[in-house]
Every structure is written in structure tokens, then in C-alpha cells.
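> Here is my input; please provide its structure:
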Amino acid sequence: MAEQLDDNFWSNRYLNNSTGWDLGAISTPIKEYVDQLKSKELSILIPGCGNAYEAEYLLAAGFKKVTLIDISEVLVKNLKEKFSAEIEVGKCEVIHGDFFKLEGQFDLVIEQTFFCAINPSLRPQYASKMAEILAPNGKIAGLLFEMEKPEGPPFGGHTQEYLGYFEPYFNIKTITPCYNSIKPRAGTELFIILEKK
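Predicted coordinates for the structure are as follows:
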């Protein structure tokens, strides 16, 4: 790929408001998953968090340990302002950085358009890094695209390909077509729940 999907690339997308992937709210499948979580003490990571509507929803619902990471400096600056009250009381942390260099342990990773935003050559590394940062029995939950889209971002892919990355590290609890996608994404999303082995 000629294009570097780095800070400059993503910061320019935010500065130019070229964010077609941005739903403006938490997606229905993730909202319904979050709504059934019992413990508000879970340590939750949202990588490649974008405008972080998921974090907004989690914090409003009483979750106390939400970490956001994004490679775009412009975006992270905005998020630090947006979540300043939650950051101050220790309920939220916002990191400007590269997910692949992240350290820490999390109970749950919310996957919302991060996997499809990275260069597909990094997908095996994504799976191993997720296993590294998840606590025992930790989970990835969220959405992957099920469609042909070699030119991205977002990049597409298919279930069989994804299983190849995840099965070495995770018990596949769910990988199924979404029944509750928003209309523009109907028929193109898989809901996943992967539990660390």
C-alpha cells in the first residue's frame, strides 16, 4: 500500500471532516451487547476509538474504567476535552499512540471499525496483540465487515480469513452475521465475541 495509515493520514481525515465511517452514535449491535454487561468494574479498551460514541455510552451507563487509544493527535486532543470530567475522576483514559505498542491489561476490547482501518497485513499482529493485552478470560466484542473491499480503509474480509487469525489465541464464542446493523451496513457486518484462550 502506497498510503501510510499514520497520524497524518487520520488527522487529515478528521480535520477535513472526511469521516464517512462515523455513525454519530454507538452502533446498535454494540449498544445491545453493552446493555447486557453486568459488571461496571470491567476494564474496557476501545482501540482506534474515533469520536468514541461507545465510550460516551459506557460512561453514561456507569462504567468506571474506559481506555481510549487513537493514532490521530488531532482527534485525541478533542477527546481529552470532551471527556475531561471523566478523565479527572479516573473513569476514562485517552491515549495518543499506536495500538501495537500499547501496554496494559483489559477485560474487554470493543471492536468498532479499528480492525478494518488498519493495513490488512497487520491482522495477524492484531490478533496476537489482543491476546497479549487481554486479561485471562478477556474478550473482544464488536463488529467486523463481511464483504469484498481490498481498497480501503475500510478494508473488507470474510469469516474464514478472520478465523485463521483468531483461532490460535481465542475461543470463538460468536462470529455471526448481524441481525441488528444500521440500514446502510445491513448485510455487511459480523458480530464477534472472542474469548482469550
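> Only C-alpha atoms from now on, for both contacts and neighbour counts.
Noted.
> Now the lengthiest strand in the chain: buried residues?
Secondary structure assigned by DSSP state E gives strand 134-145 as the longest strand of the chain. Going by neighbour count (16 or more other CA atoms under 10 Å), the buried part of strand 134-145 is 134, 135, 138, 139, 140, 141, 142, 143, 144, 145.
> any chance of these in a markdown table, with distance to residue 34 too?
Listed next are these as a markdown table, based on distance: CA to CA, whole Å:
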| residue | distance to residue 34 |
| --- | --- |
| 134 | 18 |
| 135 | 18 |
| 138 | 15 |
| 139 | 13 |
| 140 | 12 |
| 141 | 9 |
| 142 | 10 |
| 143 | 13 |
| 144 | 17 |
| 145 | 20 |
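> follow-up on the earlier one: show me what the longest strand of the chain is packed up against.
helix 28-35, strand 106-112, strand 189-196 (3 or more CA pairs under 8 Å, 6 or more residues apart in numbering; DSSP states H and E).
> how about this one, so we can line them up?
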Amino acid sequence: MSIRKPLALLLVAGAIAATSVAIAANAPAGGGAAGEAGLPANADLTRIEGVAELEGADIVRGKRMYGQQGGNCISCHGWDGNGLGKNPRSEGNAALLRESGLDAAGFIEIIGCGIPGSPMPYHDSQAYKDDRCYGMTKADFEAGGEPHKGKAIKKNDIVNLVAYIMTSIQAKPAATYEDCVAWFEGTADKNCAGMKP
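As a prediction, this is how the structure comes out:
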């Protein structure tokens, strides 16, 4: 392994542990309540105000991408970002998105490029075909050590996904029964019964 590879992996680890910078972005004019615009009820639009990478993001679509329609993030990270999804690859120990200190650029990079040496897959269809991901290509990895490939997600949908995570999961307290009902909507009776106060 070249010196470049361990350095790149250290940079990835550092990005995961990084504390968030003041982030805030794309609230509708007037900053009305999230529910009024069809957004998740707990969406805090101030978390993405002024974040250039998330300009024009569709948080409602981002929620669908987080669910089974897109990246299926819930299978590892759980519907509420607690890291306790049921995917055997994550072993119920995926990143705690509620506690993540990543900024928008960090989330975009990790969703696109994954985290080499971990169960986190990459979702950019061009990842590791060139050096866009941590300056590495597939040739830089030993056989069997290549990053995991996830379902391809278009760049604009990665942006939508990040906007959803940052407004509705990151920096939120532990999920409540009300959060569960908002996530599961029509199937809340079945999925949220154990959380009733």
C-alpha cells in the first residue's frame, strides 16, 4: 500500500469525527413551518440556510431517498438515524447520524465515495473509476479490499438526501413517538406501538 492510501484513509476518518461548522440554507421565502410545505414536521431549515452545496435541495425527495426508494439508508442507519438498522453488513452499528458532526460537503463526499475499509458503500456510479474519491481508484486497493458498491444515486439526489439528513435527523434529540408516526405515516400503528408514551 502506498503512503497516499493510508493518508487518504486518515483524512476520511478525520472527516467522520469532525465537528460541524455553523451550517444553516434553502428555506422557502418567509421561512414558514416545515409541515406547511409538505416537509417533515421536525425539519429545521435553519440548519441548511446559506449552504451553497444544498441550494435548491428537495427535502421531501431526500426523505424518500433516505427510505427504500433511493439509497435505502434506513437499512443500516435506521429510520431515525440511530445506527441500528437491520442490514447484516452494518451489524446494527452504522454511524449515528443524529450525532454526526459532518457538514454538507462531508456528507456528500461520504455518500458518494463511501468509506473504504468499512461497511459504508459508495453511491456515485463513477466512484473509484477516476480519483474523485479521496484521490484513489480501484487499482489502489488490494483484491477483496475495494470499497463496497451501493445503489447508484444521482448527484442531485445525494444533495436532496443530505438536505433531509441535516434538517430532520442530524443534531436532533432521540426520536420520539411523534417522530415515528411522522416517519411511518400510514403504518405508524404497527411500527411505532413500542414507542407510545
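> TM-score for these two?
After superposition, the two chains reach a TM-score (TM-score structural alignment, normalised by the length of the first structure) of 0.27; 94 aligned residues with a CA RMSD of 5.5 Å.
> Of all pairs in the buried residues of strand 134-145 of the first structure, which one spans the longest distance?
Farthest-apart pair in the buried residues of strand 134-145 of the first structure is 135 and 145; separation 25.6 Å (CA to CA).
> Now do residue 17 of the second structure against residue 104 of the second structure, distance only.
14 Å (CA to CA, to the nearest Å).
> Quick check on these two: which one has the bigger neighbour count.
residue 104 (22 against 12; other CA atoms under 10 Å).
> Can you give me the distance of that one to residue 8 of the second structure?
Taking CA to CA, one finds residue 104 of the second structure at 19 Å from residue 8 of the second structure.
> Then residue 110 of the second structure?
Counting by CA to CA - residue 110 of the second structure and residue 8 of the second structure are separated by 13 Å.
> So if I had to pick from the two, which one is more boxed in?
Between residue 110 of the second structure and residue 8, counted using other CA under 10 Å, residue 110 has the larger neighbour count: 22 against 16.
> elements contacting the helix or strand hosting residue 7 of the second structure?
If you go by DSSP states H and E, residue 7 of the second structure is part of helix 4-17. When contacts are defined as 3+ CA pairs under 8 Å, 6+ apart, helix 4-17 of the second structure packs onto no helix or strand at all.
> List the buried residues of that helix.
5, 8, 12, 15, 16.
> where exactly do the strands run in the first structure?
43-47, 65-70, 92-96, 106-112, 134-145, 170-177, 189-196.
> I'd like to know which of those strands lies nearest to residue 15 of the first structure.
strand 65-70 (14.8 Å).
> Just the buried positions in the closest one, please.
Those would be 65, 66, 67, 68, 69, 70, for strand 65-70 of the first structure by 16+ other CA under 10 Å.
> Dump the residues you listed into JSON lines; add distance to residue 174 of the first structure as well.
Below are the buried residues of strand 65-70 of the first structure laid out as JSON lines (distance: CA to CA, whole Å):
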{"residue": "65", "distance to residue 174 of the first structure": "25"}
{"residue": "66", "distance to residue 174 of the first structure": "23"}
{"residue": "67", "distance to residue 174 of the first structure": "24"}
{"residue": "68", "distance to residue 174 of the first structure": "24"}
{"residue": "69", "distance to residue 174 of the first structure": "25"}
{"residue": "70", "distance to residue 174 of the first structure": "26"}
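> Out of the residues you listed, which two sit at the greatest distance?
The widest separation within the buried residues of strand 65-70 of the first structure (CA to CA) is 16.9 Å, between 65 and 70.
> if we can go back for a sec, adding distance to residue 80 of the first structure, write the strands of the first structure out as CSV.
Converted to CSV, those look like this (distance: least, CA to CA, whole Å):
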stretch, distance to residue 80 of the first structure
strand 43-47, 15
strand 65-70, 10
strand 92-96, 6
strand 106-112, 19
strand 134-145, 24
strand 170-177, 32
strand 189-196, 29
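> Verify the stated contact: residue 141 of the first structure with residue 193.
Yes: contact status for residue 141 of the first structure versus residue 193: in contact at 4.5 Å, counting by CA atoms under 8 Å.
> Can you list the buried residues in the helix or strand that contains residue 159 of the second structure?
Assigned by DSSP H and E, residue 159 of the second structure belongs to helix 155-168. Buried residues in helix 155-168 of the second structure, defined by neighbour count with 16+ other CA under 10 Å: 157, 158, 159, 160, 161, 162, 163, 164, 165, 166, 167, 168.
> For the first one, which non-adjacent residue is closest in space?
Looking back up the chat, that one is residue 157 of the second structure. Using CA to CA, 6 or more residues apart in numbering and skipping the chain neighbours, the partner closest in space to residue 157 of the second structure is residue 62 (6.7 Å).
> gap between that neighbour and residue 164 of the second structure?
Relative to residue 164 of the second structure, and taking CA to CA, residue 62 of the second structure is found at 5 Å.
> Which neighbours do the two have in common?
The contact sets of residue 62 of the second structure and residue 164 do not overlap (CA atoms under 8 Å, 6 or more residues apart in numbering).
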